[in-house]
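**Student:** Could you look at this predicted model? Sequence included:
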Amino acid sequence: MSEQMAAGRMQAEAASKGILAKLIFFSASLGAVPLASYYASLKYVFEGNATFAAITAVVAANIVLVAYIITSVLEDRKDNATKSEAESKKTR
C-alpha cells in the first residue's frame, strides 16, 4: 500500500508543477503578447493609428485567455478520464 501511495504522491506533485508552469507561461504571455501586438501593429500595420492598435492588443489578450481556458478544460477532461479509469480498475 505504501508504494501505491508514494507513486500517487509523486504523480500529484508532477501534475502540480506542470500546472504551475502553465500558469506562469500564460501569465507572462498575457503581459507580453498584447504589448508586442500593440507596438507592432502601431508601427507596421496601422501606421500610427493608436485606436486600431489598441483593439489589436485587446484581441490578442482575449486570444491568450481563451487559449488558457481551452488548455484547462482539456486537462480537466484528461484528469477525469484517468480517475474514472482508475476507479473502474478498482471495481474489478
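**Tutor:** Structure received.

**Student:** Could you use CA atoms for every contact and neighbour count after this?
**Tutor:** Fine.

**Student:** For the most centrally placed residue in the chain, give me its contacts.
**Tutor:** Geometric centre of the chain, nearest residue: residue 68, 3.5 Å, by C-alpha atoms, centre = their mean. Contacts of residue 68 were listed using C-alpha atoms under 8 Å, 6 or more residues apart in numbering, and they are residue 26.

**Student:** got it, and residue 64?
**Tutor:** 26, 29-30, 33.

**Student:** now do 10 Å
**Tutor:** Taking C-alpha atoms under 10 Å, 6 or more residues apart in numbering as the contact definition, residue 64 lies against 26-27, 29-31, 33-34, 70.

**Student:** now swap in residue 83 and tell me
**Tutor:** 77, 89 are the contacts of residue 83 under C-alpha under 10 Å, 6+ apart.

**Student:** Please compare the first structure with the one that follows:
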Amino acid sequence: MSEQAAMAKITKNSAEGGILVKLLIFSISLGVVPLSSYFGSLKYIWNGNSTYAAITAVVSANIVLITYIVSSLLEDRQPITLSQKSLPETKKQR
C-alpha cells in the first residue's frame, strides 16, 4: 500500500509543478539556443570564424543544461505542506 501512496504523491507533485512542461521547454531550448548562437555569432560577432562560433554554441548549451539542473534542484527543495506534516508517526520515525 505504501508504494501506491508514494506513486500518488509523485503523480500529484508532477501535476502541480508542471514538470513535463518544464522538460519540454528546456528540451526545445537545448536544440534552438546553441544553433541560433552558432549561426548568429558566426555572422555577426566572429565574422566567419567557425571555431569561435562553435565555442559560443558549446557555452550556450552548457548554460541551458546548468539552468535546468539548478531549477530542478530548487523545485525539489520546496517546503513541506501541512498535509505532509500531519502524517501519523511510525516506530521508525521515533
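**Tutor:** Received the coordinates, thanks. Everything numeric here is computed off the predicted structure, so don't read it as measured data.

**Student:** TM-score them against each other, please.
**Tutor:** The TM-score (TM-score structural alignment, normalised by the length of the first structure) is 0.75; 81 aligned residues with a C-alpha RMSD of 2.5 Å.

**Student:** hmm, back to that, just send the contacts of residue 64 of the first structure back as JSON lines, with distance to residue 57 of the first structure and neighbour count too.
**Tutor:** Shown next, in JSON lines, are these (distance: C-alpha to C-alpha, whole Å; neighbours: other C-alpha atoms under 10 Å):
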{"residue": "26", "distance to residue 57 of the first structure": "16", "neighbour count": "17"}
{"residue": "27", "distance to residue 57 of the first structure": "15", "neighbour count": "14"}
{"residue": "29", "distance to residue 57 of the first structure": "12", "neighbour count": "16"}
{"residue": "30", "distance to residue 57 of the first structure": "10", "neighbour count": "18"}
{"residue": "31", "distance to residue 57 of the first structure": "10", "neighbour count": "12"}
{"residue": "33", "distance to residue 57 of the first structure": "8", "neighbour count": "17"}
{"residue": "34", "distance to residue 57 of the first structure": "4", "neighbour count": "23"}
{"residue": "70", "distance to residue 57 of the first structure": "20", "neighbour count": "12"}
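
**Student:** Next step: the residues you listed restricted to helices.
**Tutor:** Using DSSP state H, 26-27, 29-31, 33-34, 70 are the members of those that sit in helices.

**Student:** Any chance of TSV for these, columns distance to residue 86 of the first structure?
**Tutor:** Formatted as TSV, these follow (distance: C-alpha to C-alpha, whole Å):
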residue	distance to residue 86 of the first structure
26	30
27	33
29	35
30	36
31	39
33	39
34	42
70	24
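
**Student:** Now do the helices in the first structure.
**Tutor:** Remark: helices assigned in the first structure by DSSP H are 2-40, 50-90.

**Student:** what's the distance between residue 13 of the first structure and residue 19 of the first structure?
**Tutor:** 10 Å (C-alpha to C-alpha, to the nearest Å).

**Student:** Right, I'll leave it there.
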